[in-house]
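**Student:** Sequence first, then the predicted structure:
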Amino acid sequence: MFQLLWILMIGLVLGLIARLLLRGPQSIPWWLTMLLGAAGAWLGNAVSGWLGVRHTTGIDWTRHLLQLGFAIALVALAAPAWSRSHPRR
């Protein structure tokens, strides 16, 4: 249970950083931001393991940058799709 909370907290942080780094408004709800950030973290971990840089001595900068990059890409793809399917009134 605690691991799920940790994943969601990291997802929220990554999603918020992704939204801050993207230009323009992203009119997606906070829960979608959190889920996209968690998905970006999962994809970044998978790719870093595939590249062989998941576990290194010290801080895993490559893994963290991959996680953030995937979170940015997912938020950038989801924000326009969410805006089209949920227009503001």
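**Tutor:** Everything's here; your move.

**Student:** use CA for all of it now, contacts and neighbours both
**Tutor:** Will do.

**Student:** Need the contact partners of stretch 20-29.
**Tutor:** Outside stretch 20-29, the residues within contact range by C-alpha atoms under 8 Å, 6 or more residues apart in numbering are 19, 72, 76, 79-80, 82-83.

**Student:** quick one, what contacts Ala81?
**Tutor:** Under the criterion of C-alpha under 8 Å, 6+ apart, Ala81 has no neighbours.

**Student:** what kind of secondary structure is it in?
**Tutor:** Assigned with DSSP: H, G, I helix; E, B strand; the rest coil, Ala81 falls in the helix class.

**Student:** let's bring in a second one:
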Amino acid sequence: MEITGIISALVVGLIIGALGRLVVPGKQAIPIWLTLILGIIAAFVGGAIAAVFTTFWLLVLIVQVLVAAAAVVLAEKLYTRGA
């Protein structure tokens, strides 16, 4: 993967994290930096999952956002339990 591809993936991951946080109802008690990191991870994981089934970009985006939303919910439960 070239450096431009990595930078693009990071930017898309930040957007995916923000969308994932917006999908989850209510106020989340996790910091924004954690949401953004989860979004980057979700972009890679969701992209890999969706790539197995399809190459349709909209479906890939939907899967990435759902993975990010699930990660936000899980992180919130773990983050608030430790506080």
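**Tutor:** Alright, I've got the coordinates. A quick note: this is a predicted structure, and the numbers were derived from the prediction, not measured.

**Student:** Show me what Ile40 of structure 2 aligns to in structure 1.
**Tutor:** In structure 1, Ile40 of structure 2 lines up with Ala38, judged by TM-score structural alignment.

**Student:** Look up the closest residue to that match, ignoring the ones flanking it.
**Tutor:** Gly11 (3.7 Å; C-alpha to C-alpha, 6 or more residues apart in numbering).

**Student:** what sits against the match of Ile40 of structure 2?
**Tutor:** By C-alpha under 8 Å, 6+ apart, the neighbours of Ala38 of structure 1 are 7-8, 10-12, 14-15, 71.

**Student:** and the gap between it and His64 of structure 1?
**Tutor:** Using C-alpha to C-alpha, to the nearest Å, Ala38 of structure 1 is found at 12 Å from His64 of structure 1.

**Student:** likewise Ala79 of structure 1?
**Tutor:** 22 Å.

**Student:** Same question for Ser27 of structure 1.
**Tutor:** Ser27 of structure 1 is 25 Å from His64 of structure 1, by C-alpha to C-alpha.
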